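Enquirer: pasting the sequence and the predicted model now:
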Amino acid sequence: MAIHPVILCGGSGTRLWPLSRQSYPKQFVPLVGEETLFQASARRLSGRDFAAPLILTGSDFRFIVVEQLQSIGIDPGAILIEPEGRNTAPAILAAAMYLAKSDPDAVMLVAPSDHVLPDTEAFHDAVQQGLAAVEQGRLVTFGIHPAGPNTGYGYLELAAEPDGTGAAVALKSFVEKPCIDTAKTMVDAGNFLWNAGIFLFRVGDVLDAFNQLAADLVAPVQGAVDGAKPDLGFLRLSPEPWQNCPDISVDYAVMEKATNLSVVPYSGGWSDLGGWDAVWSESQPTDRGVVLSGSATSIDCANSLLRSDSENLELVGIGLENIIAVAMNDAVLVADKSRAQDVKLAVSALKSKNAPQATDFPKDHRPWGWFESLVSGSRFQVKRIHVHPGASLSLQSHFHRSEHWVVVQGTARVTLNDASKLVTENESVYIPVGSVHRLENPGKVPLVVIEVQTGTFMGEDDITRYDDKYARGEGAKG
């Protein structure tokens, strides 16, 4: 019996700003190791016992999901596009309803896309322990043995202390994020585990739970699933019924009310990377507690994280202690490590002053590749454009700007009005205002173009689109 992984892939991760932003959240970033958190999650939920993963994500991330899965050799099952974020309860219910169409007895393993579980074998063993409870009609969640008292996590109170075999234990209650004194008391008691937000159950059982305990969700989610429409290999949930779904977590909607819940204790290592302090602890600090990443240098620092994600920016720390310093080419964070959970306040402050760094990632990812702005002024902008092999931008024109493209890597096929030609390295082409044009990469290596824009307006919404292989409508970016 194959287990159907359901990967929830829609969060924004503001506590890991500036690396994680609304336009490119933490699950798509290689925070710990070479792979992104999403790739590591997909790899962990693959293998002999698993069906192809079912992904739930937002429209802006759909092509990133496919690209990152393809790069590690994993073919997804369905990718369901949520019209807008409605928290975990509607997403999990939509996945269950989708799977029920083909197999109402299917077992689904629901997991976030941004957690770290370094011991895949131990996690698979825990899943097998959970299956025994699932066969008895139980809804299973996974609890993490606390490494110590922590006020950043919710807790699971077990009906009995785990016996050490890893077998599932009945759940007594959910506990909200506690104060430090309560956390210490619970850890000392031995029958409290951190709530990992990972679930295992049969489709039919979780549908019964929603029908009994969260009936107000059933009709709108069913309408969104029944009205879903295919779109370039994705399945877009119908937006009209979806907007009637309450924004609610599965814990509040169902799990805290269910009487058939069991918990599998897990001690194989886990982190939700909920802040830069967690990234620091998961990154194997040196003997002096220093973590370096990218172009970063430490001189007499201790218990600090120094990270530069800009290839042209050297970050140097001297005599720092208990400091987080993260540098990108458009923003720098410096914070006391004890205030890691307050980084989200920086995002709120930047939003209040309308700073684009609050939400926009320096690299703007598109289905054909990505671009980044290198320099801009009142009537010009210079961009680096990266086009994947075989990909192409839309056939488009601009009202307010002209463009000059210089190929610095690969070969471009350029359409300009009624003509088409190949442009190779060290060659350039000029695109006058109003000209209908397209940039394509016909080769097998990435195409890199330096684009110089001049005109009165350089916004991404100055696009009239005539044809697009990715079926993006008028006004879409890129």
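Expert: Sure thing, it's come through.

Enquirer: switch to C-alpha atoms for all contacts and neighbour counts from now on
Expert: Will do.

Enquirer: count the neighbours of the residue nearest to residue 29 when sequence neighbours are not counted for me.
Expert: Computed as CA to CA, 6 or more residues apart in numbering, the closest residue to residue 29 that is not its neighbour in sequence is residue 36, at 4.8 Å. By other CA atoms under 10 Å, 19 other residues sit near residue 36.

Enquirer: below is an additional structure, to be compared with the one above:
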Amino acid sequence: MLIPIILSGGAGTRLWPVSREAYPKPFMRIGGGKSLLTQTHERALEVSGNTAPLIVTNRDYYFLSHDELENQQIKPQYMLEPSGRNTAPAIALAALWAIQQKPDACMLVMPADHLIKDTPSFYTAVRHAENLAKDGFLVLFGVKPTGPETGFGYIEMGNKVSEHAQVVQRFVEKPDAVTAARYLAEGNYVWNSGMFCFKASTILDAFATYNPALLEAAREVWNSTKLDGDKMELPASFTALENISIDYAVMEKAKNIAVIPGDFDWSDIGAWKAVAEAIPADASGNTQNDCQTIVIDSRNTHIQTTDRLVAVIGLDNLLVIDTPDALLVADKSRSQEVKEVVNRLKASGHESHKTHRTVARPWGTYTVLQDAPGFKIKRIAVKPGASLSLQMHHHRSEHWVVVSGKAEVINGEQTVVLEANQSTYIPAGNKHRLTNVGNTELALIEVQCGSYLGEDDIVRFEDIYGRVQ
């Protein structure tokens, strides 16, 4: 049995303003209209013979992931982290789960935010890796460099251990441009893709040898974890595990490791330059998503927008990334520096580092239409059968106007049913709840008024999504 393990975390700060803390890179749609998470899930099913994957992700992303994959015939299991602790704790917990599924199970570990279009070649590499894993190797997937890339870690390869794999001589951190050019010329270096294949028992033995404290702590976490439907919520004790990558914790110390230099196309979509390279260019080297643009006398420029027309004139080697609440314009060669924008937004407390104007919730979405001192206007969309929590606000009142659908509203001691063009007023301090009792999406306009309109002014009393502490 080959069990796919999909690691779905990370904020993707270099892909701001599309990737944000509350809506990170795995949910971006690149290369065919499907999210990177969906593409990874489908790729995992194809190479594993339709074995349901385990997705290890933050508990805040469970409902987003669940909605993203709800139309898949084979649905994953979820292991939900209370906070990110890097790849070593995630893989240790996944291995403890996998070995219970089948004692000799092989694990195929894949990040959720990589792009691989040549699935047949990847499938071939996985088969070679699985054979080595059955012989007790910890197998890494290397990618043959296509240029002197400074944004990736490298693996130096040694003698062959099979027809398709070589010994790992050493791991190399991201090099400077001169060193990267030398690695490319020498020919025995590959990019470290961050994908692995090994038996669950082999990786657990490696943890026991090279990081026994982490393994012991992971076992204690696992023993306190319970299955709830399709998800396992790791307890708060998970946050005490060492924050360390699998490379540092095990791979750089282990002796039984091998690397397969894959022939498949691969991108970690680590910055906007990589996004541009994943899209076919026009005759002038310009790329764009499926959007409204007017491009005049411009070259090698990437344009991405959502709901409005973007026109550019006389640009060369630039990035133009437009979202409803933020615009990024940058030199393409400096796309790695976008993370510095996010750092400044965090330092100033600006919400755009975390959320978009449209925010996903387990019950649906809300979109901020206007935010000004003393009032805020939102469009709220609730899925059929979904319900917001029973809640109250200390500092704001709310006016709800139904645009379409049918709403059941608990407002203090009263319960009313509202349809299109009907409204209700909820004073500050009133307990209230909104439920979509129709079979189509419920849409309404909410007008908030008050001295403080932050999202943290919510006191929840009951919630079907487990958000009451």
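Expert: Looks like it came in fine. Computed from a predicted structure; not experimentally measured.

Enquirer: TM-score for the pair, please.
Expert: Laid over one another, the chains give 0.95 as their TM-score (TM-score structural alignment, normalised by the length of the second structure), with 467 aligned residues with a CA RMSD of 1.8 Å.

Enquirer: got the contact list for the residue nearest to residue 29 of the first structure?
Expert: Applying CA atoms under 8 Å, 6 or more residues apart in numbering to residue 36 of the first structure gives the contacts 27-30.

Enquirer: one more time with 6 Å
Expert: Contacts for residue 36 of the first structure (CA atoms under 6 Å, 6 or more residues apart in numbering) come out as 28-30.

Enquirer: by neighbours, which of these wins?
Expert: Of all the contacts of residue 36 of the first structure, residue 28 has the most neighbours under the rule other CA under 10 Å, reaching 20 neighbours.

Enquirer: against residue 18 of the first structure, how distant is it?
Expert: Computed with CA to CA, to the nearest Å, the distance linking residue 28 of the first structure and residue 18 of the first structure is 14 Å.

Enquirer: trace residue 261 of the first structure over to the second structure, please.
Expert: For residue 261 of the first structure, the aligned position in the second structure is residue 257, judged by TM-score structural alignment.

Enquirer: what number of residues lie near its match?
Expert: By other CA under 10 Å, 23 other residues sit near residue 257 of the second structure.

Enquirer: burial count for the closest residue to it other than its chain neighbours?
Expert: With sequence-adjacent residues excluded and distances taken as CA to CA, 6+ apart, residue 257 of the second structure is closest to residue 138, at 4.6 Å. By other CA under 10 Å, the residues close to residue 138 of the second structure number 25.

Enquirer: gap between residue 138 of the second structure and residue 260 of the second structure?
Expert: Applying CA to CA to residue 138 of the second structure and residue 260 of the second structure gives a distance of 11 Å.

Enquirer: now swap in residue 433 of the second structure and tell me
Expert: To residue 260 of the second structure, residue 433 of the second structure is 55 Å away according to CA to CA.

Enquirer: so between these two, which is more surrounded?
Expert: Shown here are residue 433 of the second structure and residue 260; by other CA under 10 Å, residue 260 has more neighbours (28 against 21).

Enquirer: have a look at the second structure and report its longest strand.
Expert: The longest strand of the second structure (DSSP state E) is strand 189-199.

Enquirer: the following helix or strand past it aligns to what range in the first structure?
Expert: Next in sequence after strand 189-199 of the second structure, counting helices and strands by DSSP states H and E, comes helix 200-210. Aligned by TM-score structural alignment, helix 200-210 of the second structure falls on residues 203-213 of the first structure.

Enquirer: how big's the offset between the matching stretch and the second structure?
Expert: Aligned to the second structure and superposed, stretch 203-213 of the first structure gives a mean residue distance of 0.5 Å (mean CA distance after the TM-score superposition for the first structure).

Enquirer: and the helices in the stretch 101-250 of the second structure?
Expert: Using DSSP state H, counting those that start in this stretch, the helices found in the stretch 101-250 of the second structure span residues 119-134, 177-186, 200-210, 212-223, 246.

Enquirer: need those helices in JSON lines with distance to residue 404 of the second structure and mean neighbour count, can you?
Expert: Shown next, in JSON lines, are the helices of the stretch 101-250 of the second structure (distance: least, CA to CA, whole Å; neighbours: other CA atoms under 10 Å):
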{"stretch": "helix 119-134", "distance to residue 404 of the second structure": "43", "mean neighbour count": "19"}
{"stretch": "helix 177-186", "distance to residue 404 of the second structure": "57", "mean neighbour count": "14"}
{"stretch": "helix 200-210", "distance to residue 404 of the second structure": "51", "mean neighbour count": "20"}
{"stretch": "helix 212-223", "distance to residue 404 of the second structure": "46", "mean neighbour count": "17"}
{"stretch": "helix 246", "distance to residue 404 of the second structure": "50", "mean neighbour count": "18"}
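
Enquirer: so for residue 153 of the second structure, which of those helices sits nearest?
Expert: Distance to residue 153 of the second structure, taken as CA to CA, is lowest for helix 177-186 among the helices of the stretch 101-250 of the second structure, at 9.9 Å.
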